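A.B. asks: Structure here, sequence nowhere to be found:
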């Protein structure tokens, strides 16, 4: 064989092998079948409602049905574990929440590793609202904190160890020297009932849950604990506006995928969710309920998850929060 021909043949084979490898790594024309969106909470809550709005909008962009499947249990670990062990083929995603970030910090054992789940996109968030009885003698967060210091401390209801209200209380205790006695209940609805019955002085709850109680006059709100006012209840000042900038806690929903899901699929899914959150009909519907649609790029959600992990981790360390 002539040396020049041999070199040409070798180059052609090398190119063919490279193309074959690239094709093996690249996803097929995704998606070609329905996609499963696992929600680690019961139906009807803020996380579930955001998941269904995202599924509705993203399915139109992707041209395939997105099926929402509720898998509550274990403080999100049941659903998250299911997704962490799913095939990384772009047909199973997790609707994530703060618990997906914080569980490994407070639980003795975990069925999966944090690295088994990859951030994909932000859906939206429901700011947490600090709630007290309607006739409570304080009207601002500053007055509440001062009143707690002058007494033996206030009872604060949570939905259990590591729940969003628990983190709100943790920041109030460690950053602002609020005297609080944590009272864990099984759910946010039980915590609300405890405040209504004046068995505890306060709790916090997602805006979507809190707003009906505020509009009916059954409860009083002291602060929105996110960085902007709630679109559906703009009269309520944020904790940051009141001088408590470290109090940044929200009930958020994002999307995670099994580790090793192809980046091209992750980017396409992120773009579809972003488009859904920018759809006027969906955005208006969510805002009307007290949920803020976010969307954004995959890189932006990765940054958010990193910052959330650091922020929540600092609260866990400062409070010694552990799920016994």
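C.D. replies: Structure's in. What do you need? Just so we're clear, the structure is a prediction, and the values are computed from it rather than from any experiment. Numbers count the residues shown, from 1 in each chain.
A.B. asks: going forward, measure contacts between C-alpha atoms and count neighbours the same way
C.D. replies: Fine.
A.B. asks: Helices of this protein, residue ranges please.
C.D. replies: For the chain, the helices defined by DSSP state H occupy 3-25, 46-62, 77-84, 98-106, 141-150, 164-176, 188-196, 207-215, 263-277, 280-289, 298-319.
A.B. asks: between those, which one is nearest to residue 126?
C.D. replies: helix 207-215 (5.4 Å; CA to CA).
A.B. asks: still on that earlier bit, which one of the helices of the chain lies nearest to residue 90?
C.D. replies: helix 263-277 (6.3 Å).
A.B. asks: follow-up on the earlier one: same list (the helices of the chain) but as a markdown table, adding mean neighbour count and distance to residue 225.
C.D. replies: Output for those, formatted as a markdown table (neighbours: other CA atoms under 10 Å; distance: least, CA to CA, whole Å):
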| stretch | mean neighbour count | distance to residue 225 |
| --- | --- | --- |
| helix 3-25 | 11 | 43 |
| helix 46-62 | 21 | 16 |
| helix 77-84 | 23 | 25 |
| helix 98-106 | 20 | 14 |
| helix 141-150 | 16 | 10 |
| helix 164-176 | 22 | 8 |
| helix 188-196 | 20 | 16 |
| helix 207-215 | 19 | 10 |
| helix 263-277 | 22 | 22 |
| helix 280-289 | 16 | 17 |
| helix 298-319 | 16 | 14 |
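A.B. asks: let's bring in a second model and compare:
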């Protein structure tokens, strides 16, 4: 009995000590929650570590993949934007051209790159068309958007000495001479779709000649190897101004600021689908959100730099800026649109 009483007294003593110790370690707000065991920072300084509040990205140079040849509108846009964004990133942005497959080679490489933000890809409208043509397994779903920077209409352009000066005359000539050579930037490319849309709307028939990009197609036009190209104003503007080429019309509802005197298909009463390229930046889909945020902010600021705006204006390239989520939504809409158009044109057979 004496042992039991002694044991009971000892237990009560231990519990009393524990209660006293707990009172000293609780916060003084009366809530009864344990107080922070870390000593408070002096002068109220934030003790959050760098990894908790911000990313150290980027710590090395960034590669920007362009899926078409150097010299075309996509390449020019990418290089101008890379230059404008470098000061906002604090590292160099090196542009590399990965051509082939109407853009599929370069975009596939970008989609399969390490999702660390150090490989950025300039994707184009072909990302929305190639899957429906069975020419590429990737879609917008393989990427996370950084932002859209550009949109341009198709400009139907011919040699300056061609025997037609208006779109109406060209269509009449094409009907009388079926099989005119129409260059494009690759089978299933946006310029191929533009040409097919013209055929559908006007009852004409062309022989479509694919090239690895618009620049080689324009070169072929200048050399007399083909008869016409439907490419962006930027890709023919200098030649039009030099008097070696002439643009008959643009495939849009509004005139191009780069060619304000050139009529639109809509003005001429031709019900052609208004197709044209868009361009934007992406990274692989599993790239960390904080890295995407850094890239989005830097390239968005770059797109608003005077040097970039002046370059785009001087070269006839249209500026359209959408942030990452907006660009992803636009890519999905474009994917769905061409998913309907391509079967209608019979290009997926």
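C.D. replies: Sure thing, it's come through. Since the structure is predicted, the reported quantities are computational estimates derived from the model, not experimental observations.
A.B. asks: Report the TM-score for the pair.
C.D. replies: After superposition, the two chains reach a TM-score (TM-score structural alignment, normalised by the length of the first structure) of 0.80; 310 aligned residues with a CA RMSD of 3.3 Å.
A.B. asks: circling back: present the helices of the first structure as JSON lines; the columns should include distance to residue 234 of the first structure.
C.D. replies: Formatted as JSON lines, the helices of the first structure follow (distance: least, CA to CA, whole Å):
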{"stretch": "helix 3-25", "distance to residue 234 of the first structure": "48"}
{"stretch": "helix 46-62", "distance to residue 234 of the first structure": "19"}
{"stretch": "helix 77-84", "distance to residue 234 of the first structure": "34"}
{"stretch": "helix 98-106", "distance to residue 234 of the first structure": "24"}
{"stretch": "helix 141-150", "distance to residue 234 of the first structure": "17"}
{"stretch": "helix 164-176", "distance to residue 234 of the first structure": "20"}
{"stretch": "helix 188-196", "distance to residue 234 of the first structure": "22"}
{"stretch": "helix 207-215", "distance to residue 234 of the first structure": "11"}
{"stretch": "helix 263-277", "distance to residue 234 of the first structure": "20"}
{"stretch": "helix 280-289", "distance to residue 234 of the first structure": "11"}
{"stretch": "helix 298-319", "distance to residue 234 of the first structure": "24"}
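A.B. asks: so which of these comes closest to residue 238 of the first structure?
C.D. replies: helix 141-150 (9.5 Å).
A.B. asks: residues contacting residue 185 of the second structure?
C.D. replies: 102, 191, 192, 210, 211, 212, 213, 214, 216, 217 (CA atoms under 8 Å, 6 or more residues apart in numbering).
A.B. asks: among these, which two are most distant?
C.D. replies: 192 and 216 (14.2 Å).
A.B. asks: one step back: can you tell me which of the contacts of residue 185 of the second structure lies closest to residue 199 of the second structure?
C.D. replies: Closest to residue 199 of the second structure, out of all of these and judged by CA to CA, is residue 192, at 10.8 Å.
A.B. asks: Matching that closest one against the first structure, which residue comes up?
C.D. replies: Under the alignment (TM-score structural alignment), residue 192 of the second structure pairs with residue 166 of the first structure.
A.B. asks: That match touches residue 160, doesn't it?
C.D. replies: Yes - Residue 166 of the first structure is within contact range of residue 160, at 7.2 Å (criterion: CA atoms under 8 Å).
A.B. asks: Would you agree residue 96 of the first structure is in contact with residue 41?
C.D. replies: No - using CA under 8 Å, residue 96 of the first structure is not in contact with residue 41, being 9.8 Å away.
A.B. asks: Of these two, give the one with the bigger neighbour count.
C.D. replies: Per other CA atoms under 10 Å, whichever of residue 96 of the first structure and residue 41 has more neighbours is residue 96, with 29 against 23.
A.B. asks: How about the more buried one: what's its closest non-neighbour residue?
C.D. replies: Computed as CA to CA, 6 or more residues apart in numbering, the closest residue to residue 96 of the first structure that is not its neighbour in sequence is residue 254, at 5.0 Å.
A.B. asks: burial measure for the aligned partner of that neighbour in the second structure, as a count.
C.D. replies: With TM-score structural alignment as the criterion, residue 254 of the first structure lines up with residue 280 in the second structure. Residues lying near residue 280 of the second structure (other CA under 10 Å) number 27.
A.B. asks: likewise the one 5 residues further on?
C.D. replies: For residue 285 of the second structure, the number of neighbouring residues by other CA under 10 Å comes to 17.
A.B. asks: Mean deviation, the top strand by length along the first structure versus the second structure?
C.D. replies: The strand spanning the most residues in the first structure, taking DSSP state E as the definition, is strand 117-133. Superposed on the second structure, strand 117-133 of the first structure shows a mean distance of 2.1 Å to its aligned residues (mean CA distance after the TM-score superposition for the first structure).
A.B. asks: what about the match of residue 254 of the first structure, distance to residue 137 of the second structure?
C.D. replies: Separation of residue 280 of the second structure from residue 137 of the second structure (CA to CA, to the nearest Å) stands at 19 Å.
A.B. asks: show me what contacts the nearest residue to the match of residue 192 of the second structure once chain neighbours are set aside?
C.D. replies: Among residues not flanking residue 166 of the first structure along the chain, residue 158 sits closest, at 5.5 Å (CA to CA, 6+ apart). For residue 158 of the first structure, the contacting residues are 164, 165, 166, 182, 183, 184, 185, 187, 188, 191, 203, 204, by CA under 8 Å, 6+ apart.
A.B. asks: what's near enough to touch the third one?
C.D. replies: Which is residue 166 of the first structure. 158, 159, 160, 182.
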